[in-house]
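J.: below is the structure, and that's it, no one-letter string:
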């Protein structure tokens, strides 16, 4: 998507080359520890002591990679925006015109990425939704544009003709979205402490798809030849 690529090119920060040269596992350990700390406590109350303890590094090393807490925080804002665009939004097939099927792929992408990027969404929410801390106008604009892209991915090119004629489509959108997000969050909470690499997810996805069929039965027109 052209608008997504444009947003990805508009970063303000420069990654410390030493941090960039770390192995990916260590980078992600530091990033996830910092994201969680800021998401739970906000900028002012966030503790770099807790971040380094959770990440398993010395405090001096953290400030070797980032000059201070503010630089780390602003890096995380840009990082989170890029992750949402590349790993979530950028992987959704908008050629799918069935609303429930489109939400199905969104839910699966979000669930599969939650293990690797567990605090990105809550971190961004605290900044831009709750306006927890002041960020630059450029970052605010990037966030607003990202939200507009997200809205387009959810609703553009959806085939409304498959909905029952006696159903309010806008209300159906919300009910379907709430149902899928609720099940998805239930799974995320259930598997927080588990290693997904060693867990057979097939039964859970089969159950999820069964629920989607129930939603289609409720909100979609019956197919020809069915009672």
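T.: Yep, that arrived. Not measured: the values here are computed from a predicted model.
J.: going forward, measure contacts between C-alpha atoms and count neighbours the same way
T.: Noted.
J.: now do the SS call for residue 226.
T.: coil (DSSP: H, G, I helix; E, B strand; the rest coil).
J.: tell me who's in contact with it.
T.: Going by Cα atoms under 8 Å, 6 or more residues apart in numbering, residue 226 touches no other residue.
J.: now it: how far from residue 167?
T.: The spacing between residue 226 and residue 167, counted by Cα to Cα, to the nearest Å, is 19 Å.
J.: and the comparison structure, right after this:
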């Protein structure tokens, strides 16, 4: 990617993160990036395409900085702790990128909602890979079917994502630190799945 195109994209990420898709201004982007407005449209074609490119760039960066392949798979708790720490570090290192990812996932522009939903659904397949990797190393209790255990863990992840999405929608300026109670709840639920909730009698 050329220097000017890359500069436009990085400025656009900050603009969309700070103002949202609708209120974001290509005039401000051109001014901050030090390029003509015409050059923005030459490279990206439209504000919509600029936004989707900015989102895809942000997600790609997140996947590079937080490689799922390095996530511990010995048990759920360690995996959850690792993931939480990595996301927290990423949000501090790239606040605008993190904010745009959260924004576009939880509250996408209406005109792009269907496309972004499909995009994030595909990205979340890495979650499926993680669930399978963890379960492959777990000694399931006698009588517990692998398929049932898989569905329980997947439902836990889906529920956590739903909680996080609702929280971000209601608190669009939230930082990862402010989401810590959700992370703690997730880890507590993981512990219930891993160790059970019934006292032995």
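T.: Arrived safely. Because the structure is a prediction, the values reported are computed rather than measured.
J.: would you agree residue 59 of the second structure is in contact with residue 101?
T.: Yes - at 6.7 Å, residue 59 of the second structure and residue 101 qualify as touching, with contact defined as Cα atoms under 8 Å.
J.: show me what the helix or strand where residue 166 of the second structure lies is packed against.
T.: Using DSSP states H and E, the element containing residue 166 of the second structure is helix 146-170. If you count contacts as 3 or more Cα pairs under 8 Å, 6 or more residues apart in numbering; DSSP states H and E, helix 146-170 of the second structure packs onto helix 95-106, helix 125-136, helix 180-195.
J.: can you check which of those helices gets nearest to residue 85 of the second structure?
T.: Residue 85 of the second structure lies closest, by Cα to Cα, to one member of these: helix 180-195, at 10.3 Å.
J.: buried residues, the closest one. List them.
T.: Within helix 180-195 of the second structure, the residues scored as buried using 16 or more other Cα atoms under 10 Å are 182-183, 186-187, 189-190.
J.: so how far is it from its chain's centroid?
T.: Helix 180-195 of the second structure sits 18 Å away from the centroid of its parent chain (Cα atoms, centre = their mean, to the nearest Å).
J.: name the nearest residue to residue 164 of the second structure, ignoring sequence neighbours.
T.: Spatial nearest neighbour of residue 164 of the second structure, excluding adjacent residues (Cα to Cα, 6 or more residues apart in numbering): residue 182 at 7.0 Å.
J.: need the contact list for the one you found.
T.: 160, 163-164.
J.: mind putting the residues you listed into a markdown table with distance to residue 14 of the second structure and neighbour count?
T.: Below are the contacts of residue 182 of the second structure laid out as a markdown table (distance: Cα to Cα, whole Å; neighbours: other Cα atoms under 10 Å):
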| residue | distance to residue 14 of the second structure | neighbour count |
| --- | --- | --- |
| 160 | 27 | 18 |
| 163 | 25 | 14 |
| 164 | 22 | 17 |
